[in-house]
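[1] Starting from these lines, generate the structure:
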Amino acid sequence: MSSKIPLEDVTPKVETYDLYAKREKIQTRSYKGLFKNIRLAGVAFLFMLYFGTVWLRWGDRPAVLWDLPARQFHIFGATFQPEDFFLLSFLLIICAFGLFFITVFAGRVWCGYTCPQTVWTWVFMWAERITEGERNARIKLDHAPMSLNKFARRAAKHSIWLLVSLATALTFVGYFTPIRGLIVEMFTWQMAGWSLFWVFFFTAATYINAGWLREQVCIHMCPYARFQSVMFDADTLIVSYDAARGEPRGSRKKGIDPAEVGKGDCINCEICVQVCPTGIDIRNGLQIECISCTACIDACDEVMEKMDYPPGLIRYTTEHSLEGKPTKVFRPRLFGYGTALLVMIGLFIITVSNISQVSLDIERDRNVLFRETSSGQIENVYIVKIFNKGTTERSYRLSMQGHEGLTLHLPDRPLLVGPSSKLQLPLNVQIDPAELDGATNIPVIFEVVATDDDSVVASSESRFMAPKVR
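    Just a heads-up that it's a prediction; the model follows:
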């Protein structure tokens, strides 16, 4: 008999996981339906807006131009200066509250219908379909060895991708540099360095994001996917699978009553998964990867129609509705966001409508605080900048308020300023030292008024510096 005590390995087994999972390429299939038609109409409108606006003219300049070197931002008949930049911040806040309102009401419809990442991804998927075929053909092509046919199809696909990316980049840069001259410079190989850099940058960004990264941008890079769950509530409209109606799943022939085979309406065809651009199964419930593109709704309704079942197994609905409870449309959070949005839009419109058509900027001569003229007067020199924001040439008169002894010396000519132009000229202000009464730092206010309209007015405050009299 052996005297050895049997040993048993009780070391706990530790499972290891690879923290990096290689991206599985998503190949979507074609489908048709109501929501797809709505999205295509919306995308067509947005494309016309994006690619068309940059070609519009307003007088002798582009209708929309962000002229950074001149620090002027033209939007049709309005011209904005850097001091009006707060309006952009105002507009971004309005957009943020608008996004909050829409998210609380209908989930991620922004992502599914109008987000540039989604829109351009659909365009690139279309290029794949017309060059490499439908889903099954593309999967076979991926696994096939390189051949002349595969090379030609891939080359055609990437050529379309690059052309779309280049058109996107040129259009974007065209909002900062006149597009007509930019196109001529590109074809004549005379494009400026910075223009060339940004065209290349945005071409590469579009090509990589919409062609290669795709759903990875939505899942890992976009912060909206992370905070959307905070915005949702049980009354938010979201793309949902009706598990009570669809389960248990199972295949069957057309026309068979699900109750006869002890199944739900879902035939487990997985077409809803095959059309999803992020590759999720909506039947597993709401997931951060879902961008509410409604592809699964259209695809499932197509299948339900073929099976003679009612549509809506996957549909826009709310959590309360799925549970058989009434959905509350008007609720405090939605009302709060809506009210704040309307108030900010109103304030924005009022602010924009009250922006003066002229701006005035006064700069003192930085080389010397003051100087004494040959007649014994104390003189300060200023640089006056009058900017006409209107669309017609205007004449202005300039005046000054402050110390009674100050006299304003202007050039003996009318102050004419062209449309969306700036007039810059030197200005001398003098005073008799006897009238200073010991003052060395006198506040002055300059005012410019249009000669044809007293409501077109702007003012700027400065200082008159004088020596200390002992």
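
[2] Could you use CA atoms for every contact and neighbour count after this?
    Noted.

[3] quick one, strands of the stretch 351-470 of the chain?
    Taking DSSP state E, counting those that start in this stretch as the criterion, the stretch 351-470 of the chain carries its strands at 358-364, 371-372, 378-388, 394-401, 407-409, 415-417, 421-431, 441-450, 453-465.

[4] contacts for the last one?
    Surrounding strand 453-465, the residues in contact under the criterion C-alpha atoms under 8 Å, 6 or more residues apart in numbering are 356-364, 369-370, 380, 440-450.

[5] Could you dump the strands of the stretch 351-470 of the chain into a markdown table with mean neighbour count added?
    Below are those laid out as a markdown table (neighbours: other C-alpha atoms under 10 Å):
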| stretch | mean neighbour count |
| --- | --- |
| strand 358-364 | 20 |
| strand 371-372 | 16 |
| strand 378-388 | 20 |
| strand 394-401 | 16 |
| strand 407-409 | 14 |
| strand 415-417 | 18 |
| strand 421-431 | 16 |
| strand 441-450 | 17 |
| strand 453-465 | 16 |
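
[6] Give me the nearest residue to Asp361, chain neighbours excluded.
    Closest residue in space to Asp361, ignoring its immediate chain neighbours: Lys385 at 5.0 Å, by C-alpha to C-alpha, 6 or more residues apart in numbering.

[7] Equivalent analysis for Arg135, please.
    Closest residue to Arg135 apart from its sequence neighbours, by C-alpha to C-alpha, 6+ apart: Arg29 at 5.0 Å.

[8] Please provide the structure for the following sequence as well, for comparison with the first:
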Amino acid sequence: MRADDKPAPSSKDSSQRIPIKNVKIHGDRKKDRERYKPGDQIYVRRNQGFFQRLRQRMNMVYFAIFLVLPWLQFNGHQAVLFDIAEQRFTLWSLTLWPQDLTLLAWIFILSAFLLFFVTTFMGRVWCGYMCPQTVWTFIFIWFEERIEGTANQRRKLDKQPMSANKFIRKFLKHSAWLIFSLFTAMTFAGYFAPMQELFVNVFTFNTSATMAAILAFFTFATYGNAGWMRETVCMHMCPYARFQSAMFDKDTLTVAYDKERGESRGARGRKQDHKAMGLGDCIDCNLCVEVCPTGIDIRNGLQYECINCGSCVDACSGVMEKMNYPQGLIRYTTEHELAGKKVHLVRSKLIGYAVVLLIMCTMVVLEVVNRVPLTLDIIRDRTELAKENFNGEIENVYTLKILNMSQTDNTYRLSVKGIENTQWHGKQEVMVEAATVYTLPISISVDPYELKGYMTDIHFVVEQISGDEEVKVEQESRFFNKR
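    So this is what the prediction gives:
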């Protein structure tokens, strides 16, 4: 029953009825859904403007960093190398080992809270300006435009039956995608294997089967994600798209359509008085939809598919300029601003994230400053805890593993304390190469009159004697007496 057909409520049940209110739908959403169905091919229209220039320049910087970093050398080694086989991560002068798991955890936590802070303040800008999926998608679209033409030309080409022209263009496009994907995979693998050696092995067909499988996997993953799936990854596979709303509030900067100013939509001439026609500023040109990389209509309100790339903002600003209307019909704004309320840029949630970020940064700095690039592991001889040697002394056997976590060769002096008049049998000065483990078998003997009981606590000390840096570690162990 429609609202205007309902009978007048009786006094008996009027208090139990829910009032019906007509809701005006802005735009034809059914038409929009039919035009842009999930899974349909999206032909992203080329667009220019301030935010697109900003995005392109940021993408160029990030892509250049991605390409250059694995080629850089520092002190005779690759500056950035995550060597999983050797279980060490090299970052310039810092080498991280499994023993540095705490530092890695702090770095990951810091990165997460930085993302939360940025999302709360500026919305999903990570997706629009910095996410590798977005960067590579726009690179692949650039190949499309150079080979197949504009969005309308690509749409017409796909509708045509197969011909020599269509086959050649499709072949060139997919070949360019695959070559670029292989180059991406090789660069990415260069973060986990020596870059120069990797490129030589690939181009001389001398790479291992494992590396070949890794390169093949990442090549087709890049080709599939940026070439075929594109917005599907952002909308249905990326978890960030789903939980980002938990960080949004009504003061978060997002791309939004000013409904009060834009409605009602409709076409009009440039010289016509649209106010007299009962129209808003939106001319319903659909450019905001055609330039959107995820194919949504921003005029339907805030949607989780929006990646805040600002493409629709630039498209709408260009139309407003041509129509001599004020810009900002679609803009970066907040819900409070659109509602005419005061915007609170500094708020409790943002302050909370900032405080946590400060704490995380402090913890990371302290972890790096207090980090000692040397570890000592002590392994006792399990076959015989203690024995009596030819001199009548009690002797314990140990294996010392000295890990030099620095990037320079160092010499260390070893000693033991905790028992008086000990005899050290083995080397007491050793040179350990950079980023290697030195295994040293030694034994300690003591006059039995120096021992107070069956077991005595002792400490092994390793002290660096080369270079200007003072590095010293102690490790506790036990010395056993014969029963």
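
[9] TM-score for this pair?
    Here the TM-score for the pair of chains, by TM-score structural alignment, normalised by the length of the first structure, is 0.91; 446 aligned residues with a C-alpha RMSD of 1.8 Å.

[10] quick one, what contacts the spatially closest residue to Phe74 of the second structure that is not a sequence neighbour?
    Computed as C-alpha to C-alpha, 6+ apart, the closest residue to Phe74 of the second structure that is not its neighbour in sequence is Trp92, at 6.2 Å. Residues in contact with Trp92 of the second structure (C-alpha under 8 Å, 6+ apart) are 74, 78-80.

[11] Between those residues, identify the one with the most neighbours.
    Neighbour counts for those peak at Val80, which has 24 neighbours (criterion: other C-alpha atoms under 10 Å).

[12] Identify the residue of the first structure aligned to it.
    Mapped onto the first structure by TM-score structural alignment, Val80 of the second structure lines up with Val64.

[13] so what's the closest residue to its match other than its chain neighbours up against?
    What sits nearest to Val64 of the first structure in space, not counting adjacent residues and going by C-alpha to C-alpha, 6+ apart, is Ile75, at 4.5 Å. Ile75 of the first structure is in contact with 63-65, counting by C-alpha under 8 Å, 6+ apart.

[14] Tell me the counterpart of Ile75 of the first structure in the second structure.
    Per TM-score structural alignment, Ile75 of the first structure is aligned with Leu91.

[15] list the buried ones in the biggest helix by length in the second structure?
    Ranked by residue count and defined by DSSP state H, the top helix of the second structure is helix 164-189. By 16 or more other C-alpha atoms under 10 Å, the buried positions in helix 164-189 of the second structure come out as 169-170, 172-174, 176-178, 180-189.

[16] now swap in stretch 73-83 of the first structure and tell me
    73-74, 76, 78-80.

[17] Looking at these, which is nearest Phe51 of the first structure?
    Among these, Phe76 lies closest to Phe51 of the first structure (C-alpha to C-alpha), at 15.9 Å.

[18] The stretch 1-150 of the first structure: helices as residue ranges?
    Remark: helices assigned in the stretch 1-150 of the first structure by DSSP state H, counting those that start in this stretch are 34-53, 86-106, 109-113, 116-132, 135-143, 148-174.

[19] Can you check which of these gets nearest to Lys422 of the first structure?
    helix 86-106 (20.9 Å).

[20] Which part of the second structure matches the closest one?
    The aligned range for helix 86-106 of the first structure is 102-122, by TM-score structural alignment.

[21] any idea how far that stretch is from the chain center?
    The chain centre lies 10 Å from the centre of stretch 102-122 of the second structure; the measure is C-alpha atoms, centre = their mean, to the nearest Å.

[22] Mean deviation, that stretch versus the first structure?
    Taken over the aligned residues, the distance from stretch 102-122 of the second structure to the first structure averages 0.9 Å (mean C-alpha distance after the TM-score superposition for the first structure).

[23] How about stretch 174-183 of the second structure?
    Following the fit onto the first structure, the mean deviation recorded for stretch 174-183 of the second structure is 1.3 Å by mean C-alpha distance after the TM-score superposition for the first structure.

[24] so that stretch corresponds to what in the first structure?
    Residue span in the first structure matched to stretch 174-183 of the second structure, by TM-score structural alignment: 158-167.

[25] List the contacts of that stretch.
    Contact with stretch 158-167 of the first structure is made by 124, 127, 199-200, 202-204, 206-207, 211, as judged by C-alpha under 8 Å, 6+ apart.

[26] Equivalent analysis for stretch 443-456 of the second structure, please.
    Contact partners of stretch 443-456 of the second structure, identified using C-alpha under 8 Å, 6+ apart, comprise 392-398, 418-426, 478-483.

[27] Mind doing that once more with 7 Å?
    With C-alpha atoms under 7 Å, 6 or more residues apart in numbering as the contact definition, stretch 443-456 of the second structure has outside contacts at 393-398, 420-426, 478-483.

[28] Could you tell me the end-to-end distance of it?
    15 Å (C-alpha to C-alpha, to the nearest Å).

[29] Then stretch 67-78 of the second structure?
    Start-to-end, stretch 67-78 of the second structure (C-alpha to C-alpha) is 14 Å.
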